[in-house]
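Novice: This is a predicted model, with the sequence first.
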Amino acid sequence: MLSFEEIKTLMKEMDSSSISEFKFEEEGTKITLRKSDAFSVKATAQPVATVAAPVASPAPVQAVPAEKKKAATGSQDTDALHKVTAPMVGTFYSTPSPDAEPYVKNGSKVDKKTIVCTLEAMKLFNEIEADCKGTIVEVLAADGQLVEFGQPLFLVKED
């Protein structure tokens, strides 16, 4: 598998070249880097390979009392809901472009391959899939928010 530094070097080289797409596959991990008109560079990975990267000063995560969680999700127990989490550190975007509709919103039906958001990391826009079948109960991140590895982004009531 490529190291974080090797991936970062590939992204920089691709960004400054005329290459529009790069694919890499090794031991069941696939990485595809694509340039896009809407964004500088776009990447997808299956399965998502995560690399922990240091962050200068992450936003503090505040604990929310269980009573407030239940109130925010219509009195459902959030422990019974599936959490779609961030597979990497990055900036959360709920839309494919600034003038587009959100990928999903509260009440949207999703399946395992439904794209729910993009995370930008080093000019790469990574499409994040729901990884379960169900209904979006709550969007937990705001557009433009920096999210941490493993941070819950969506709550999904599984079918």
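Specialist: The structure has been received and is ready for your questions. Residues are numbered from 1 along each chain as shown.

Novice: C-alpha only now, for contacts and for neighbours.
Specialist: OK.

Novice: Between the two ends of stretch 120-136, how far is it?
Specialist: Chord length of stretch 120-136, first to last residue, is 22 Å (C-alpha to C-alpha, to the nearest Å).

Novice: got it, and stretch 110-125?
Specialist: Stretch 110-125 has an end-to-end distance of 20 Å (C-alpha to C-alpha).

Novice: right, and the helix or strand after the longest helix seen in the chain?
Specialist: In terms of residue count, the longest helix belonging to the chain (DSSP state H) is helix 4-15. Downstream of helix 4-15, the first helix or strand assigned by DSSP states H and E is strand 21-26.

Novice: which is the next helix or strand following that following strand?
Specialist: Sequence order places strand 29-35 as the next helix or strand after strand 21-26, per DSSP H and E.

Novice: what helices or strands is that following strand leaning on?
Specialist: In this structure, strand 29-35 makes packing contacts with strand 21-26, strand 41-46, judged by 3 or more C-alpha pairs under 8 Å, 6 or more residues apart in numbering; DSSP states H and E.

Novice: Take this one as well and set it beside the first:
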Amino acid sequence: MEEFKLALFLTLTGSAIGTSTALFVAFWRTRYTVKSQDLSKRIELLCDSISKLEELSCQFWNGDEKVSQHYILGYKEKISLSVEYLENEYTRFPKGAVNVALKEFFVACTGGDFESQVRKVNPQAQRSVLITGETLQVELLKIRNSLY
């Protein structure tokens, strides 16, 4: 009878440890998956915003009077806030990793005679906006792939 109690105790203890371990692993795996999906979605949304700013800036540098300077400046701030959020929220997100590409993109969007009242069509600025915008998006995608 003693052997039966010992075997039952060992079986129940082993089952409890196994179940606890499985639950613990499932919890952390789910948490990791959710976090990586969240990062992926935020980078996707950020890339969409970058594409939108590319479009607005190219229209602006093409002489489109409908595009507001303030709207472009607002989009720049929106993108800056999103990058700052990623740097603060995701501890493994390399701080400052996209800053050079981001700065070059912003200069392309609002550099030169952006603030001038007399706006000239500037194909070179349009080209620069598209190239630096894509470079920034590629940097973000590299980070996403390296983290998860």
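Specialist: Arrived safely. This structure is a prediction, so every number in the text was calculated from the model and none was measured.

Novice: TM between them?
Specialist: Scored against TM-score structural alignment, normalised by the length of structure 2, the superposed chains reach a TM-score of 0.22; 52 aligned residues with a C-alpha RMSD of 4.6 Å.

Novice: Tell me which residues of the longest helix of structure 1 come out buried.
Specialist: 11, 14, 15 (16 or more other C-alpha atoms under 10 Å).

Novice: got CSV for these, with distance to residue 117 of structure 1 too?
Specialist: As requested, these are exported to CSV (distance: C-alpha to C-alpha, whole Å):
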residue, distance to residue 117 of structure 1
11, 21
14, 23
15, 22
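
Novice: circling back: please identify the most buried of the helices and strands packed on strand 29-35 of structure 1.
Specialist: strand 41-46 (a mean of 20; mean count of other C-alpha atoms under 10 Å).

Novice: Between strand 29-35 and that one, find me the angle.
Specialist: Here strand 41-46 of structure 1 points in a direction 160 degrees away from that of strand 29-35 (axes from the mean of the first three to the mean of the last three C-alpha atoms, to 10 degrees).

Novice: going on from strand 41-46 of structure 1, what's the next piece of helix or strand?
Specialist: helix 66-72.

Novice: Go through that following helix and flag the buried ones.
Specialist: residue 69.

Novice: In structure 2, what residue spans correspond to helices?
Specialist: Assigned by DSSP H, the helices in structure 2 fall at 2-61, 69-89, 99-110, 123-147.

Novice: Looking at the ones you listed, which one is packed in the most?
Specialist: Comparing those by mean count of other C-alpha under 10 Å gives helix 99-110 as most buried, with a mean of 20.

Novice: Between helix 2-61 and that one, find me the angle.
Specialist: 30 degrees.

Novice: elements contacting helix 99-110 of structure 2?
Specialist: Counting by 3+ C-alpha pairs under 8 Å, 6+ apart, helix 99-110 of structure 2 packs on helix 2-61, helix 123-147.

Novice: at 6 Å what do you get?
Specialist: Packed against helix 99-110 of structure 2 by the contact rule (3 or more C-alpha pairs under 6 Å, 6 or more residues apart in numbering; DSSP states H and E) you find helix 123-147.
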